[in-house]
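**Student:** Pasted the sequence and its predicted model underneath.
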Amino acid sequence: MNFDLTMEQQMIADMAADLAKKYDPEYWREKDENKAYPQEFMDEIGSLGFFGLPLAEKWGGADAGLTDVALAMEALCRGGGGGGPALGYLFGLLGNLSVAHHANDSQKEKYLPAFAAGEKTCAFALSEPNAGTNSLNIETFAKKDGDDYIINGGKWFITNIDNTDAVLIVARTTKKEDVKNKAAGISLFLVDLPAEGISYTPIDKHGYHYYKSFQVFFDNVRVSKDCLLGEEGKGFYQLLGTLNPERILIASGACGTAKLALEHAIEYAKERNVFGQPIGAHQAVQHPLAAAYAKVEAAWGQVLKAATLYDDGKSDKEVGDVANMAKWLAAESALEATHHAMQTLGGCGFAREYHVERWFRECQLFRLAPVTQQMTLNYLGEHVLGLPKSY
């Protein structure tokens, strides 16, 4: 087992860390307070090739592994952005991976070079009011009409659709009651934006203020059969290929955010003097930070293990077992780290200028997305421990 980074991996991590210094906590604080999209950050990570890391060289990518992408994600978050870079980078990658894995050559030629260069990005429209974690329960329907499809329905908590050039829509092409296997009859459609019949309204939400989430409506949206991504009716199985990378990368962002918060708390604990000595000299301050640091490092080890298994071509089951553990550990450790960082700063932890309250807010989402902590435990109970299905 070798824990040393390759020269290429170290270069990627260093480049991400250098970029993070430019987009420092103050940059993200201002964006958060103004509810402004971090366009400069997104443009630069695109121009530097971060979105193209996992894509093939023929499409303008770097042919890098998921481990390389995880290293970049962790460094971008740890270097100053906290949760800010995590969502922007992740949402830019999900569409890329789906197109790379399932698109035909014509679709790849149309989208992947622009995706790799960060010139275009893609939103991901899966979640619905009656189908959150239970994705098989989606009701958005795409009806075949000659060589076209007509899409009707709606989604919610769809992030960044206001700043993207395309949207990947998950819709039923066969109604649930008409299939024996509920996973059948779901299809993927890659649709350019803006598109007639697609509208959306923002959801006022907790946590991230620079990325808006929306309720999206599809009203007789006519799309060509050329928008169908992969095989009709096989969309759910195609989505499974992005679930493990999504868990691994959100865990990477959680670890980077946790380390950033701990670094700030540790510096504060060294400098803040009360009763004649630094508060970091007190075990009541020191021990929670030390314990949180140990837990984050353990989570980061699981993230790298999961990414390595993925890059080595292990089965979805082998990767999924570790990816779910990594996601659970990273989200829990990030919440604990940011909590103790706030406790260390005391009243200053509530002040926006110290940034910790923002990282604490952002870490709440790591426990909910892309899958809740409870569902990761359900997975581990059933698929790792061999216990009966619990839901």
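**Tutor:** Done, it's in. Numbers count the residues shown, from 1 in each chain.
**Student:** C-alpha from now on. contacts and neighbour counts both.
**Tutor:** Fine.
**Student:** Was I right to think Asn220 contacts Asp148?
**Tutor:** No - at 11.4 Å, Asn220 and Asp148 do not qualify as touching, with contact defined as Cα atoms under 8 Å.
**Student:** Tell me how many other residues surround the nearest residue to Trp156 once chain neighbours are set aside.
**Tutor:** Ranked by Cα to Cα, 6 or more residues apart in numbering and with sequence neighbours excluded, the top spatial neighbour of Trp156 is Gln215, at 4.1 Å. By the other Cα atoms under 10 Å criterion, the neighbourhood of Gln215 contains 20 residues.
**Student:** which strands and helices sit next to the helix or strand containing Leu168?
**Tutor:** Per DSSP states H and E: Leu168 is located in strand 166-172. Packing contacts for strand 166-172, counted by 3 or more Cα pairs under 8 Å, 6 or more residues apart in numbering; DSSP states H and E, involve strand 122-125, strand 141-145, strand 186-192.
**Student:** Below is an additional structure, to be compared with the one above:
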Amino acid sequence: MALVIEALCESGAGATLAQIFMVNPIFGGVAIARYGSEAMRRDLLPALIAGDIECCMALTEPDAGTNSLELRTFAEAHGNGWRLNGRKIWISAVPTADKMLVVARTRKVEESQRRTDGISLFLIDVEREGLTHSTIEKAGTHCVPASNVYFEDTPVAGDELIGTLHGGWKELLDVLNTERIVTTAGLVGAVRLALGLAIDYANDRRAKAEIECAAVMNHKAAALHDAGMPYGSQANMAKLIAAQAAAEGIERAMQTMGGMGYAKETHLERLWRDARLFRFAPVSEEMILNYIAVHDLGMARGY
């Protein structure tokens, strides 16, 4: 899939196309296939593949951006299910989605041994009592809308739990690391497109080396994922390199073209606006460096 995304983004779509591949194949497909119940896999995966349903994921909150452990949305046990209360922000593709993967606390932090405990995932209908959403106007990536989402005593059935009750953190990371592969593929394609639009800049070997380095690392992450092996470090490194290379590459391609680089007809201004998002989304450069420091360099956790 990473190779397909690279090609599509390079052909003219830019990095924002990768977001479309996040919502259904990752937030829907990966989550359901790996952690959904047998009934979920039987009923939802064929519909997802056929394009009959679409998905989104509600993770980010006003006070829990890159540090997802600060999330406050809470699912309180109620009968055979739960009641959701809280707010999410910057949630992609809500208006077109049928199903929403919701990340919530099911046990208070003070009642858990670790902050990573007490988090659970739920797959619920977007059209549901107590669930409302509103669109956020933004500078770029217009093909995928972003929304505020509000839960007010939103009912969740017992069979809508996806994965392990109170143990959803590791399952969430699996979904998010797969998202990194998709994001990097989109950025690789976008900067290749920008280089092609600015021929003079395309001869800059260092810039091309950086994005090809990101592509190789991303392919390695995808191969490890397909082999069922750990791939988080490779996926995060690839995303870091790709986001920085895309920002610099598209900026310099724009500079090379002068005023026409700022004109809509050349498409560079669109690539420039869209690429800026990926310096801090779906995970910021700072959080990736923290991850590498702890997991690969053995440094003490300082955040």
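**Tutor:** Happy to help now that I have it. Since this is a predicted model, take the numbers as computed values, not measurements.
**Student:** TM-score for the pair, please.
**Tutor:** The TM-score (TM-score structural alignment, normalised by the length of the second structure) is 0.95; 302 aligned residues with a Cα RMSD of 1.4 Å.
**Student:** quick one on the thing from earlier: element containing the residue in the second structure that the residue nearest to Trp156 of the first structure lines up against, please.
**Tutor:** If you follow Gln215 of the first structure across to the second structure using TM-score structural alignment, you land on Asn148. Using DSSP H and E, Asn148 of the second structure maps to strand 146-156.
**Student:** Also Ile89 of the second structure?
**Tutor:** With DSSP H and E as criterion, Ile89 of the second structure is part of strand 81-92.
**Student:** What's the separation between the residue nearest to Trp156 of the first structure and Ile158 of the first structure?
**Tutor:** To Ile158 of the first structure, Gln215 of the first structure is 7 Å away according to Cα to Cα, to the nearest Å.
**Student:** Shouldn't Ser199 of the first structure be within a strand?
**Tutor:** Yes - counting by DSSP: H, G, I helix; E, B strand; the rest coil, one finds Ser199 of the first structure located in a strand.
**Student:** gap between it and Thr173 of the first structure?
**Tutor:** 21 Å.
**Student:** of those two, who's got more company?
**Tutor:** Neighbour totals were compared for Ser199 of the first structure and Thr173, and Thr173 leads with 23 against 16 (other Cα under 10 Å).
**Student:** what about the more buried one, distance to Tyr149 of the first structure?
**Tutor:** Plainly put, Thr173 of the first structure is 9 Å away from Tyr149 of the first structure if you go by Cα to Cα.
**Student:** Need the overlap of contacts for these two.
**Tutor:** 142-143 (Cα atoms under 8 Å, 6 or more residues apart in numbering).
**Student:** can you pull out the strands in the stretch 201-303 of the second structure?
**Tutor:** Under the criterion DSSP state E, counting those that start in this stretch, the stretch 201-303 of the second structure contains no strands.
**Student:** could you show me where the helices are in it, in order?
**Tutor:** Counting by DSSP state H, counting those that start in this stretch, one finds helices in the stretch 201-303 of the second structure at the ranges 205-226, 232-257, 268-277, 285-295.
**Student:** got a list of what the residue nearest to Pro155 of the second structure when sequence neighbours are not counted touches?
**Tutor:** Leaving aside its chain neighbours, Pro155 of the second structure sits nearest to Arg83 (4.8 Å; criterion: Cα to Cα, 6+ apart). Counting by Cα under 8 Å, 6+ apart, Arg83 of the second structure touches 75-77, 153-156.
**Student:** before we move on, what about Phe74 of the second structure?
**Tutor:** By Cα under 8 Å, 6+ apart, Phe74 of the second structure lies in contact with 84-86, 104-106.
**Student:** Grab the nearest non-local neighbour of it.
**Tutor:** Excluding the flanking residues, the one nearest Phe74 of the second structure by Cα to Cα, 6+ apart is Arg105, at 4.8 Å.
**Student:** Show me what that neighbour aligns to in the first structure.
**Tutor:** Using TM-score structural alignment, Arg105 of the second structure lines up with Arg172 in the first structure.
**Student:** Please report how far that match lies from Tyr391 of the first structure.
**Tutor:** Distance, Arg172 of the first structure to Tyr391 of the first structure, by Cα to Cα: 23 Å.
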